[in-house]
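Participant: pasting the structure only:
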């Protein structure tokens, strides 16, 4: 996983799109969607919902910017982003189970359930577009 990994033009386009999305989402955690994101913080988490939203927003912006600009560690950043998506998934599940509305579009159990199926897509997107999968496969061949 160490070192620069070669990626295709398509992977790079999707990597840049994901990086911009993450940076934007992180910024929105800190500003105009701050209250909305609190709906995703599980009630069982023993931290302030606002603190969790702020910290996760900072992590999202850092990962997005790193994915965009840090070429030498791109595969490692892809893994870190995939792990981040795994770590926030319980919040998405809690939002579904608790029936909490957010963002206007997540206003029904159906919408919240459908959203759960996009988390594996985000994980795969992070690993593929960063070259993390290829780096991992190549490390197994050695």
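Facilitator: Arrived safely. Quick caveat: nothing in here was measured; it's all calculated off a predicted structure.

Participant: contacts, neighbours, all on C-alpha from now
Facilitator: Will do.

Participant: who's in contact with the spatially closest residue to residue 72 that is not a sequence neighbour?
Facilitator: The shortest distance from residue 72 to any non-neighbouring residue, by CA to CA, 6 or more residues apart in numbering, is to residue 4 (4.6 Å). By CA atoms under 8 Å, 6 or more residues apart in numbering, residue 4 lies in contact with 71-75.

Participant: how about the most centrally placed residue in the chain, secondary structure?
Facilitator: Nearest to the mean C-alpha position of the chain, by CA atoms, centre = their mean, lies residue 85 at 4.3 Å. Three-state call for residue 85 (DSSP: H, G, I helix; E, B strand; the rest coil): helix.

Participant: could you say which helix or strand contains the nearest residue to residue 83 once chain neighbours are set aside?
Facilitator: In this structure, residue 83 finds its nearest non-sequential neighbour in residue 123, 7.8 Å apart by CA to CA, 6+ apart. Element membership of residue 123, judged by DSSP states H and E, is helix 119-129.

Participant: ok, second structure coming up, stack it against the first:
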């Protein structure tokens, strides 16, 4: 049955802006995934104490980032890109406590660590990262939804 017969709109093609943003986000997640696996000690320092088997969790978060990056970058399957967008958004939400923990530990250090100029934008950008994963994955169109 054609789109005209079903009354549904034809599938929209991806905009160039969304494609570029998707590939940049995929590259960033691929790098982060590699870093989690190659240098876990960096991430162990900021992992909250309540996380069990922190080294194993860090390894698997690296794998999750790499898998999400690959799925987000591939051009062939929109449903796979959408699943990657949802997965990476949930991932960003789940690691937010580690980012908060890092900020609290860092600011409590005698030298003030990286300082508020680093941590506040990082905290503010976490929701943007969640939105970006959903938008580049084609899960949402907001705020540019066509009427």
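Facilitator: Looks like it arrived, so ask away. This structure is a prediction, so every number in the text was calculated from the model and none was measured.

Participant: which other helices and strands contact the helix or strand following the helix holding residue 123 of the first structure?
Facilitator: Using DSSP H and E, the next helix or strand after helix 119-129 of the first structure towards the C-terminus is helix 132-141. Taking 3 or more CA pairs under 8 Å, 6 or more residues apart in numbering; DSSP states H and E as contact, the helices and strands that helix 132-141 of the first structure lies on are helix 74-98, helix 119-129.

Participant: residues of the helix or strand just after the longest one that come out buried?
Facilitator: Toward the C-terminal end, the helix or strand that comes next after helix 74-98 of the first structure (DSSP H and E) is helix 109-116. Neighbour-count burial for helix 109-116 of the first structure flags 109, 112-113, 116 (criterion: 16 or more other CA atoms under 10 Å).

Participant: Next, format those residues as a markdown table and append distance to residue 81 of the first structure.
Facilitator: Output for these, formatted as a markdown table (distance: CA to CA, whole Å):
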| residue | distance to residue 81 of the first structure |
| --- | --- |
| 109 | 27 |
| 112 | 22 |
| 113 | 22 |
| 116 | 17 |
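
Participant: how close does the helix holding residue 123 of the first structure sit to the second structure?
Facilitator: Following superposition, helix 119-129 of the first structure is found to deviate from the second structure by 1.1 Å on average (mean CA distance after the TM-score superposition for the first structure).

Participant: matching residues in the second structure for that helix?
Facilitator: The aligned range for helix 119-129 of the first structure in the second structure is 126-136, by TM-score structural alignment.

Participant: got the contact list for that stretch?
Facilitator: 18-19, 21-22, 25, 72, 82, 84-86, 88-90, 92-93, 96, 140-142.

Participant: at 7 Å instead, please
Facilitator: Stretch 126-136 of the second structure has contacts (CA atoms under 7 Å, 6 or more residues apart in numbering) with 18, 21-22, 85-86, 88-89, 92, 140-141.

Participant: so which of the contacts of residue 4 of the first structure is the most crowded?
Facilitator: residue 75 (29 neighbours; other CA atoms under 10 Å).

Participant: Can you give me the separation between the aligned partner of it in the second structure and residue 98 of the second structure?
Facilitator: With TM-score structural alignment as the criterion, the equivalent of residue 75 of the first structure in the second structure is residue 82. Plainly put, residue 82 of the second structure is 25 Å away from residue 98 of the second structure if you go by CA to CA, to the nearest Å.

Participant: Residue 43 of the second structure too?
Facilitator: From residue 43 of the second structure over to residue 98 of the second structure the distance is 9 Å, taken as CA to CA.

Participant: Then residue 46 of the second structure?
Facilitator: Relative to residue 98 of the second structure, and taking CA to CA, residue 46 of the second structure is found at 6 Å.

Participant: how about residue 117 of the first structure, what does it touch?
Facilitator: Residue 117 of the first structure neighbours (CA under 7 Å, 6+ apart): none.

Participant: ok, now residue 95 of the first structure?
Facilitator: 39-40.

Participant: one more time with 10 Å, if that's ok
Facilitator: Residues counted as contacts of residue 95 of the first structure (CA atoms under 10 Å, 6 or more residues apart in numbering) are 38-43, 89, 101-102, 106, 109, 112-113, 116.
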